[in-house]
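A.B. asks: have a look at this fold, sequence not included:
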C-alpha cells in the first residue's frame, strides 16, 4: 500500500509519518507535498512517467495556497482520499461516504487505524463503490459546507429597544422552561426566538458545542472542566451559569476533541 501526504505543517507531517509507521509499517509513503500547485504537479508528473498513483492520499483541507478542493478541479484524482482537517467533527459528520474518511487534527492513533481499516474493507468491495465518484461527491458537499453562511448576529429586545448582538459577544446559549436564552461575555441575558436545535444548526460548530440537550457553549465560556459521575464532565462557565453545565456521556469524547485534546 502506498500513500501521498499533502500537508503544509511540518510538525503535522512528522506526526502523521510516525503514526503511519506504527499503525501500518507495510505502507510506503511515495511523496509529500505542501500545497495545491505542487500536489497537482506531483500527480501529473507521476502520470506522465507511467508510474501508478498512490493507493491513498492523506489530504489536508486548508493549505497555505488555498483549499485542497481545487486539486480535484485541476487534475483527475484516482486514489482513495482521507481528508485531514481542523474542522469540528460535528460539522463533518454529514460528509462521510463509503470510500473515504476524514481525520480530525491533531490526528489520533485510533482514528488513523479506523480509517485504514475502512480503506481495506472498501478496497474489497465491488466497482459500485467507485472512489472517484465518491470523492467528487464529498468535494461538492465540503465546498457547500465551506461556503455556508453561519449566523453572525442576533436581533434581540431590551425593554422597548431592539439590539443587534454579534455572535462573537455570546458566551453560551441555554433553554429554560421551553424558552431559549443566551448570555454574553459581559453577563447580559437575552431571549431568542429559536430552539436549541435551530441554534446548533445555524452556528459555526468550530465555535459552538452542544454539551447536552439544553446548553450550547463557546470555548471562551469554559473556565474549568471536572470529572463527574456517570463518565460525564461538569463545566464551570464564565460568566457564571446558575445551573449545572454537564457534558453528557455520549458527548464527552467529541467535547474533548473540540476543546483541543
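C.D. replies: Happy to help now that I have it. Note that this is a predicted model, so its numbers are computed, not measured.

A.B. asks: make it CA atoms for all contacts and neighbour counts henceforth
C.D. replies: OK.

A.B. asks: which residues touch residue 61?
C.D. replies: 67, 68, 69, 83, 84, 85 (Cα atoms under 8 Å, 6 or more residues apart in numbering).

A.B. asks: narrow those residues to those that are buried.
C.D. replies: 68, 69, 83, 84, 85 (16 or more other Cα atoms under 10 Å).

A.B. asks: which of the residues you listed fall within helices?
C.D. replies: Using DSSP state H, the subset of those located in helices is residue 69.

A.B. asks: for the buried ones among the contacts of residue 61, which one is nearest residue 251?
C.D. replies: Nearest to residue 251, judged by Cα to Cα, of those is residue 85 at 19.7 Å.

A.B. asks: so that closest one sits right up against residue 91, yeah?
C.D. replies: No: checked against Cα atoms under 8 Å, the pair residue 85 and residue 91 is beyond contact range at 10.9 Å.

A.B. asks: what does the helix or strand encompassing residue 255 rub up against?
C.D. replies: Assigning secondary structure by DSSP states H and E places residue 255 in helix 252-259. Residues outside helix 252-259 that contact it (Cα under 8 Å, 6+ apart): 88, 89, 206, 209, 211, 219, 232, 233, 247.

A.B. asks: most widely separated two among those?
C.D. replies: 206 and 232 (21.5 Å).

A.B. asks: put this next to the first one:
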C-alpha cells in the first residue's frame, strides 16, 4: 500500500509514520507534503497513491481546497484536532476521519475499513461510492465517547485525593518518578509514564516539550532563547528543574502557543 502524508507539523508527521509502520509494516510512504500548493503539485506529478493521510488544517488553508484544484483518485483518511469538519470531510473520497493525536487502534480500524471497502469494490466492480450517512453516524458516536482525562487519583500521605486536570500546571520526571504540580503549588506523584500521559491529555491545553516535561498553556510564564536552538521556559508555579524545549519541538511549540 502506497501512502501520501499531507501534514504541516513535523512532529505529527513523524508520529504518523511511526504509527502507520506499527499498524502495517508493508505500508510505503511515497510522499510527504505540508501545504495545499505542494500537495496539488505532488498529485499532478505523481501516480495516485492507494491512500492519503490528510490533515485538514494546513498552513495555507484547509486541505479541502486540494480537491478543487486537482482530481484526487485516492482514498483519503482525514486527521485533525477539530471535529467541525466531519460532514464536509465525508463528501470527498474519505473512508474515515481521525482526531489528533491519532491513536494506533483508530488508525488500525481505519486501514481495516479501507481494505474491506477495496476488496468489496474489486469483487463487484462497483464505483467507489461511500455511504456518507453511515460514516457520519459512526463518527458522531466516536466523538461522543472519546474523552480526555478529567482528573487523577493520587496519594497524599495516607489518603487518596482526586485532582482535577484543570488544576494541574505541568507534569515532569526526575528520571525515576513522574510528578505533577498544581496551580496552587502542590506536588504529587503520578503513576503513569510520560508516553501514557500524552494519550490522556487534551493536546489543545497540554504540550510535551521534552521526554520529561508536559506543560499546560496557563503554566507558561516566560519564554527565553536557549543555546542549541532550544527554548527555556519560566513556569508558574516555579519548578525545581529546567524546563527546556528540545530543538525538534520548538516549531510545533510555537504553533501551539499561537493558536
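C.D. replies: It's in. On a predicted model such as this, the values are computed, not experimentally measured, just so you know.

A.B. asks: sorry, back to before: whereabouts in structure 2 does the helix holding residue 255 of structure 1 align?
C.D. replies: Counting by TM-score structural alignment, helix 252-259 of structure 1 falls onto residues 250-257 of structure 2.

A.B. asks: what residues of that stretch count as buried?
C.D. replies: 250, 252, 253.

A.B. asks: same question, stretch 30-45 of structure 1
C.D. replies: Buried-residue list, stretch 30-45 of structure 1, by 16+ other Cα under 10 Å: 32, 33, 34, 35, 36, 39, 40, 42, 43, 44.

A.B. asks: that one aligns to what range in structure 2?
C.D. replies: Stretch 30-45 of structure 1 maps onto no residues of structure 2, going by TM-score structural alignment.

A.B. asks: now that stretch: how far from the chain's centre is it?
C.D. replies: Chain-centre distance of stretch 30-45 of structure 1: 24 Å, with Cα atoms, centre = their mean, to the nearest Å.

A.B. asks: and stretch 75-88 of structure 2, by the same measure?
C.D. replies: Distance, centroid of stretch 75-88 of structure 2 to centroid of chain: 12 Å (Cα atoms, centre = their mean).

A.B. asks: measure that stretch end to end?
C.D. replies: Counting by Cα to Cα, to the nearest Å, you get 15 Å between the two ends of stretch 75-88 of structure 2.

A.B. asks: quick one: contacts for the closest residue to residue 94 of structure 2 other than its chain neighbours?
C.D. replies: Nearest residue to residue 94 of structure 2, sequence neighbours excluded (Cα to Cα, 6 or more residues apart in numbering): residue 76, at 4.5 Å. By Cα under 8 Å, 6+ apart, residue 76 of structure 2 lies in contact with 51, 52, 53, 54, 93, 94, 95, 96.

A.B. asks: with residue 209 of structure 2 instead?
C.D. replies: 215, 243, 244, 245, 246, 249, 253.

A.B. asks: residue 65 of structure 2: which of these is nearest?
C.D. replies: Distance ranking of the contacts of residue 209 of structure 2 against residue 65 of structure 2, using Cα to Cα, places residue 253 first at 26.3 Å.

A.B. asks: ok, back up a step: narrow the contacts of residue 209 of structure 2 to those in strands?
C.D. replies: Those of the contacts of residue 209 of structure 2 mapping onto strands are 215, 243, 244, 245, per DSSP state E.

A.B. asks: count of residues packed around the closest residue to the third one other than its chain neighbours?
C.D. replies: Residue nearest to residue 244 of structure 2 in three dimensions, not counting chain neighbours: residue 232, with 4.6 Å by Cα to Cα, 6+ apart. Look at residue 232 of structure 2: counted by other Cα atoms under 10 Å, it has 17 neighbours.

A.B. asks: return the distance of the longest helix seen in structure 2 from the chain's centre.
C.D. replies: Counting residues, the longest helix in structure 2 under DSSP H turns out to be helix 104-124. Relative to the centre of its chain, helix 104-124 of structure 2 is centred 21 Å away, using Cα atoms, centre = their mean.

A.B. asks: over to stretch 18-35 of structure 1?
C.D. replies: For stretch 18-35 of structure 1 - counting by Cα atoms, centre = their mean - the centre lies 22 Å from the chain centre.

A.B. asks: and stretch 101-110 of structure 2, by the same measure?
C.D. replies: With Cα atoms, centre = their mean, you get 10 Å for stretch 101-110 of structure 2.

A.B. asks: on that earlier part again, out of the contacts of residue 76 of structure 2, who's nearest residue 175 of structure 2?
C.D. replies: residue 53 (35.2 Å).

A.B. asks: could you check how far that closest one is from residue 142 of structure 2?
C.D. replies: 19 Å.

A.B. asks: comparing the two, which residue is more hemmed in?
C.D. replies: residue 53 (23 against 13).
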